[in-house]
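Asker: coords below, sequence missing:
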């Protein structure tokens, strides 16, 4: 092991800090090829323009915080202002602030004299009026904000940062830069948030990550057929993703465009208790289910990474726990009777701890417990019956345990014209294709551009045979045994076979030479040697001095998976 470590050090194989990418200018744009068959292309790009009499002016304000005070410990908790998870379903908040702030939006509106508030974590974009006041905004609300038992009050504070960011439509040129890392992305990000305004206010839309908007009711979209997976209660949703691009237009002038794309995504069920969710995956709940059993590992794979509300009340009413602590599931552990918390002088089981401290008698004390972690907190051992799955969570590829991915691909596959029509229907339904957004952004119709179909290439393979590309059933052979000789066979005169930590295999050199020569190569017999791992660097040094064209390493099946990296690193260094 020491020798291996030394070899890695000699090869400069270590953990280096990641370099910032995008600082090297991109290659210059290639001239268009004028030759080909002219065609008309229908795109998913919509040009953005200024409309109305308002002049957009964006001002960036500093981090806005809510402070929640614990009534028992008098400890303040700060978190960046966020929309509640069910915010997009309520359709009640028209001022882009959480619905739970009853009285808060109007107070904030009076204090700032602003018309719209657009959240951009951890900052806030404001579209100010001419009478915009730059004073700090400080609001304290004590009622109708949180249902948490230890809630005292919420304090909201908004202040301009030391160096405020202001931009107008004349600053669009800063978006384009030959070095991608130096491009100013703030302007398109702000416009993207503004354009999402109608989607945020649409009660039929769920918004994920601020840029993908999913329809709750897809009955008006003929392209889409709902898929439901009883195992896990998974359901599909149809949505549209958008991106703001700075592109060259038809008139050769650069303009802002909105690109849209159809999304078909699988979601976990909303607000379902974890024991019921486990039962859906396994077809019933075994109250003695172990984390290390086959079923336990299956459930772990299906749910790892999901977020859950911590619901001590075990109420089924969402409003009773939606403000509670949110934890991310990392896995499962022993049962509540066999998992213990350490005390100063003794230990106590998880079941006894919740009975003594919270007066909660667990219904499933023999069921595996959950290992979960709140954001910024430590790993916790929690009874599964106190966890409720948070809504609007996508099923990632890692959590697809059956054939869900292939079913999604099959369902979303369609001919281009059908898919484009469906994309337009969804974009209009979610509300991001409005011709007038907030009185100053105009979203145009999908662009139509002229293009050309390039002439088909001439592909020649073995024995100077030419591929017939006009025949749709014709295939170019990629198997050399079918194709014949290499089209341009190379000459291999000086090369070596090295057996690393294994015995020589009789007949291998001859078979390699025979196979290469049979495909038209001019090849000589190789030099053969057996080496130890410590001699790798010496092999490359000798090969460099002897002008070898190829070193063919043969390693045993049980060879450590890290050692091939040593071979490559050593060769690269030399």
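Answerer: Happy to help now that I have it. This structure is a prediction, so every number in the text was calculated from the model and none was measured.
Asker: rest of the way, CA atoms for contacts and neighbours
Answerer: Noted.
Asker: where exactly do the helices run in the stretch 301-450 of the chain?
Answerer: 350-358, 404-412, 416-430 (DSSP state H, counting those that start in this stretch).
Asker: now those helices as CSV including distance to residue 447 and mean neighbour count?
Answerer: Output for these, formatted as CSV (distance: least, C-alpha to C-alpha, whole Å; neighbours: other C-alpha atoms under 10 Å):
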stretch, distance to residue 447, mean neighbour count
helix 350-358, 61, 16
helix 404-412, 23, 14
helix 416-430, 12, 18
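Asker: what residues are up against residue 214?
Answerer: 205, 206, 207, 208, 237, 238, 239, 240, 430 (C-alpha atoms under 8 Å, 6 or more residues apart in numbering).
Asker: In addition, the following structure is provided for comparison:
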């Protein structure tokens, strides 16, 4: 394990990998489907029909603004804006203004079309222009009121590639080789369908595909109002995709998903916003606890500068982003004209402004030469139409928004359809494009798996006395009980709870475990380390903590668990008080303990799993640019029993390709373990979670090769069958069970693999978990690669069966066990790293080897257990 951990430090990150030339696993068409109970399913997808032989022409747009700069002219292109947030939306608004003015001056743009402009660098037309290039020069305050503004230029020209596509090109938008798919018509239709909302003054469009209503009174939804004038708005996202369709030929569909988002107040002064928060005062310092706690709510908020020569220019005012809080205007000094002055004096002398709140902290923003500048709070006004990012919300605001979004199925469907109508996405376009009502498809409810437990017993799904929802089951004895012979129960100092010990031990014995009485120990002075040191000396198997929630030892306990390589279990004192009366709570705790000690609570009867290694990759954190470390979790059935899933986490750089650096290493680790415990598998199935369709080529051509190399590194003849499946909740498809009673959540085990899936690939949606509240979201699965083509029903059944293998809760979870467990490992790794901090080398770079060696689990006994159960 140590040698494998060291290999991580030598991983080379491939940049700009271009993939998609190799074919993905082709769809296998099944006949005589009889694998489950059919059910009618309503969706949020609408079929898009376009007239046959309808051409669509693509033109490039360039918008330039020219300004006086001293004795020369300077041009700025805003049609390829690289700005983000409100600044980007402002650039698009400028482009739209220039385009509309150009249309009024160009007879050709008045006669042709209809035209659809994306407010940046692209315009589509249903007719070809007589001239391949149009130029307009525009002047006047209606374009820009800036004193230095000279003119704007609008240039329209036909693009060099993909100039013309037609409605007959729909089949070209999908290809078993992803790189060869021509998405031109999809890009065009995404804009064309948004034509009406883009022109509607009651609709706020973010990007080109998310539309919010200013006036949503017709929707009759509740609103969330937060501190600082925040308020929610309802809207819909939209995407155009090519799917299988009813006729089993590539068909266009529009997906619309309900969006409920919190927005900052429009055109509010920053001082007003701050004043709305309890505890604010005009003399607040930047190091005040209130300011320190509130800073995150304002980081990244865009504001207009409300002073200087541009203060009366409306949307053309200077825009800044808040980077933090600084010293007050009276305290903050800087050099101006080679003399030191304060912000307070500078504003008085430069702008003849006597600041009202000179003792209030200032706002830090990026100035010239990337140096911070300090701006008085009273001189800033929030930019309009700013969505509130999650990190800018309080926990209460996040909770309220989640509750608002967690609508019941019939409510979500009704509101989605209403918003689509109000926004204008459900309307036909120019008589050439027709938008249908939401599609209805047939799904299948798969049979529940056979579940065996101790005493050769099986779960009786038809038992009228079974507890909970229809998917819940109960077991009376573990399939493989563990032994707990040396353990300690840890209490707070002078706060024992002997009444909890007996019921726990009795329940362990009832479930078949061999248990000896524990030793009791107490936390002294809040110090946990001595507890672990003594436990290791005494060769304890486990530490069971029963402590008051107010002490909050959990995070530190789990970090010490990793450091000392010793299993722990945490029970809140308040919960333990009720253990004698609550059998289900006791069983839940014992379920965890048995699994952590290497036992098996029950097993799923699935022959396809017996000689197959199943690996899941998951991360609870987003990828992206930068090299800040994140934790990738993985889990596999590499233990002695094929239904036991264990694993761990590995720290990697935060990149857009989150898994690429560790695939080969992890597969090699899992192969070594399964060979040691059960022998060489005949097949490997790997699930990758959270990947997008754009990464299918990467998985197929890079990850698959790494899996093969991991096998060959074991032995030249180690060539098991390989199957790779991508799992994703990063989609906007919503599915609703439809019957005579209306719309409801799908039953667990419902699959959809026709009409609304990829026309060329083995793709399906599965809903595994019970929705306790709101509307459940199906997981989309796509078979990316296989060396042994089999009907898609094999993968559907296996994936559904694995959703029942959580072992702790007796009902299916939202993902198959290897992915669900890998996700919990990823979360644990992130928690350990947050508590202990990553290690960097002398050059300031993240040190893979040192961080994984010190804070990882690959070289520990924990790795062979399900320590995070």
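Answerer: Great, that's in hand. What you see is a predicted model; the values in this text were computed from it and never measured.
Asker: just to revisit the earlier point, among the helices of the stretch 301-450 of structure 1, which is nearest residue 89 of structure 1?
Answerer: With C-alpha to C-alpha, the closest approach to residue 89 of structure 1 among these belongs to helix 416-430: 12.4 Å.
Asker: and the closest one, what does it pack onto?
Answerer: Applying 3 or more C-alpha pairs under 8 Å, 6 or more residues apart in numbering; DSSP states H and E, one finds that helix 416-430 of structure 1 contacts strand 212-215, strand 234-248, strand 254-267.
Asker: Going by distance to residue 321 of structure 1, which of the contacts of residue 214 of structure 1 wins?
Answerer: residue 206 (20.1 Å).
Asker: Doesn't that closest one lie inside a helix?
Answerer: No - counting by DSSP: H, G, I helix; E, B strand; the rest coil, residue 206 of structure 1 falls outside a helix, being strand.
Asker: when you align them, which residue in structure 2 goes with residue 383 of structure 1?
Answerer: The alignment partner of residue 383 of structure 1 in structure 2, by TM-score structural alignment, is residue 376.
Asker: Could you pull up the residues touching the nearest residue to that match once chain neighbours are set aside?
Answerer: Distance criterion C-alpha to C-alpha, 6 or more residues apart in numbering; nearest residue to residue 376 of structure 2, sequence neighbours excluded, is residue 362 at 4.7 Å. Contact analysis of residue 362 of structure 2 by C-alpha under 8 Å, 6+ apart lists 286, 325, 326, 327, 328, 329, 374, 375, 376, 377.
Asker: Tell me which entries of those residues lie within strands.
Answerer: Under the assignment DSSP state E, the contacts of residue 362 of structure 2 contribute 325, 326, 327, 328, 374, 375, 376 to strands.
Asker: what's around the nearest residue to the third one once chain neighbours are set aside, how many residues?
Answerer: Right, residue 327 of structure 2. Leaving aside its chain neighbours, residue 327 of structure 2 sits nearest to residue 361 (5.1 Å; criterion: C-alpha to C-alpha, 6+ apart). Residue 361 of structure 2: 28 surrounding residues under other C-alpha atoms under 10 Å.
Asker: Repeat that for residue 122 of structure 1.
Answerer: 14.
Asker: Please tell me I have it right and it contacts residue 82.
Answerer: No - with contact defined as C-alpha atoms under 8 Å, residue 122 of structure 1 does not reach residue 82; the gap is 9.2 Å.
Asker: Distance of the nearest residue to residue 54 of structure 1 once chain neighbours are set aside relative to residue 427 of structure 1?
Answerer: Distance criterion C-alpha to C-alpha, 6+ apart; nearest residue to residue 54 of structure 1, sequence neighbours excluded, is residue 440 at 5.6 Å. With distances taken as C-alpha to C-alpha, to the nearest Å, residue 440 of structure 1 is found 19 Å from residue 427 of structure 1.
Asker: quick one on the thing from earlier: and the match of residue 383 of structure 1, how far is that from residue 301 of structure 2?
Answerer: 15 Å.
Asker: The two: who's more crowded?
Answerer: Shown here are residue 376 of structure 2 and residue 301; by other C-alpha under 10 Å, residue 376 has more neighbours (27 against 22).
Asker: Aligned to residue 434 of structure 2, what sits in structure 1?
Answerer: Match for residue 434 of structure 2 (TM-score structural alignment): residue 442.
Asker: For its match, give me its contacts.
Answerer: 48, 49, 50, 51, 434, 435, 436.
Asker: again, only using 7 Å
Answerer: 48, 49, 50, 51, 435, 436 (C-alpha atoms under 7 Å, 6 or more residues apart in numbering).
Asker: Can you report how many residues lie near whatever residue of structure 2 lines up with the third one?
Answerer: So the one you mean is residue 50 of structure 1. Correspondence of residue 50 of structure 1 to structure 2, assessed by TM-score structural alignment: residue 50. Neighbour count of residue 50 of structure 2, defined by other C-alpha under 10 Å: 19.
Asker: Good, wrapping up.
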